[in-house]
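Visitor: Pasting a predicted model and its sequence here:
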Amino acid sequence: MSASSPKNPDQVAEFEQSLDELEQLVTRMEESEMGLDDSLKSFERGVALYRSCQSALEQAELRVKQLLDPTKPETAEPFDPDTP
């Protein structure tokens, strides 16, 4: 496994973009009085962004564990950089 993958910069940029959008969404929801429909749509989008960010963080954590100690069975799961 190489230290850098061609997909890595894109994944980092996608994570940062999702996190930024999530922060902006939360700010808009806190600062405005949205109708029920808009609030639900914003909440749904926020949940999707949260899940995307959480998945990216879990993949990064797994990769760090594999890099630190690839001999441990609990971290020997195959790393898939394309998994969101």
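Guide: Everything's here; your move.

Visitor: only C-alpha atoms for contact and neighbour calcs from this point on.
Guide: Will do.

Visitor: just checking, Met29 touches Ser39?
Guide: Yes: using Cα atoms under 8 Å, Met29 is in contact with Ser39, at 7.4 Å.

Visitor: in whatever helix or strand Ala60 lives in, what's buried?
Guide: According to DSSP states H and E, Ala60 maps onto helix 36-68. For helix 36-68, the neighbour count (16 or more other Cα atoms under 10 Å) marks 42-43, 46, 49, 52-53, 56, 59, 62-63, 66 as buried.

Visitor: Any chance of CSV for these, columns distance to Leu25?
Guide: Listed next are those as CSV, based on distance: Cα to Cα, whole Å:
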residue, distance to Leu25
Ser42, 7
Phe43, 9
Gly46, 7
Leu49, 10
Ser52, 15
Cys53, 14
Ala56, 19
Gln59, 24
Leu62, 28
Arg63, 29
Gln66, 34
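
Visitor: adding another structure so you can compare the two:
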Amino acid sequence: MPKTAVQPNQIAQFEQSLDELEKLVARMEEGDLSLDDSLKSFERGIALYRGCQTALEQAELRVKLLYDPANPDDDRSGAGDFKFDAP
């Protein structure tokens, strides 16, 4: 399978990361964390966000490859219009 293909465990990992990120944000919004815990949570959140962003980029590439395997850089598929909006 090509390196850019999204495998089922990658999808599950994305969903788990997104769920953990949402929980981290909720805990931080409560305002009950110490400064140290807030910084650790923020650092973990950034790592989760980057992992999710990478997974989304890989999924976008897969859509492009499925749309036109000969020319995956062609944005006529509309896949390039997808933007991840964090809640």
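Guide: Perfect, I can see it now. Predicted, not measured: the structure shown is a model, and the values here were computed from it.

Visitor: what's the farthest-apart pair in the buried residues of helix 36-68 of structure 1?
Guide: Greatest spacing in the buried residues of helix 36-68 of structure 1, by Cα to Cα: Ser42 and Gln66 (36.1 Å).

Visitor: center of structure 2 - which residue?
Guide: Cys52 (1.7 Å; Cα atoms, centre = their mean).

Visitor: Surely that one is in contact with Phe14?
Guide: Yes: Cys52 of structure 2 lies in contact with Phe14 (Cα under 8 Å); the separation is 5.7 Å.

Visitor: can I assume Ala55 of structure 2 is in contact with Phe14?
Guide: Yes: under the criterion of Cα under 8 Å, Ala55 of structure 2 makes contact with Phe14 at 6.7 Å.

Visitor: coming back round to it: so how far is the helix holding Ala60 of structure 1 off the chain centroid?
Guide: 4 Å (Cα atoms, centre = their mean, to the nearest Å).

Visitor: Just give me the mean distance for that helix relative to structure 2.
Guide: Following superposition, helix 36-68 of structure 1 is found to deviate from structure 2 by 0.3 Å on average (mean Cα distance after the TM-score superposition for structure 1).

Visitor: which helices and strands sit right next to that helix?
Guide: helix 8-31 (3 or more Cα pairs under 8 Å, 6 or more residues apart in numbering; DSSP states H and E).

Visitor: Contact partners for the residue nearest to the centre of structure 2?
Guide: By Cα atoms under 8 Å, 6 or more residues apart in numbering, the contact set of Cys52 of structure 2 is 14, 17-18.

Visitor: of these, closest to Asp74 of structure 2?
Guide: Set against Asp74 of structure 2, the nearest of the contacts of Cys52 of structure 2 by Cα to Cα is Phe14 (25.7 Å).
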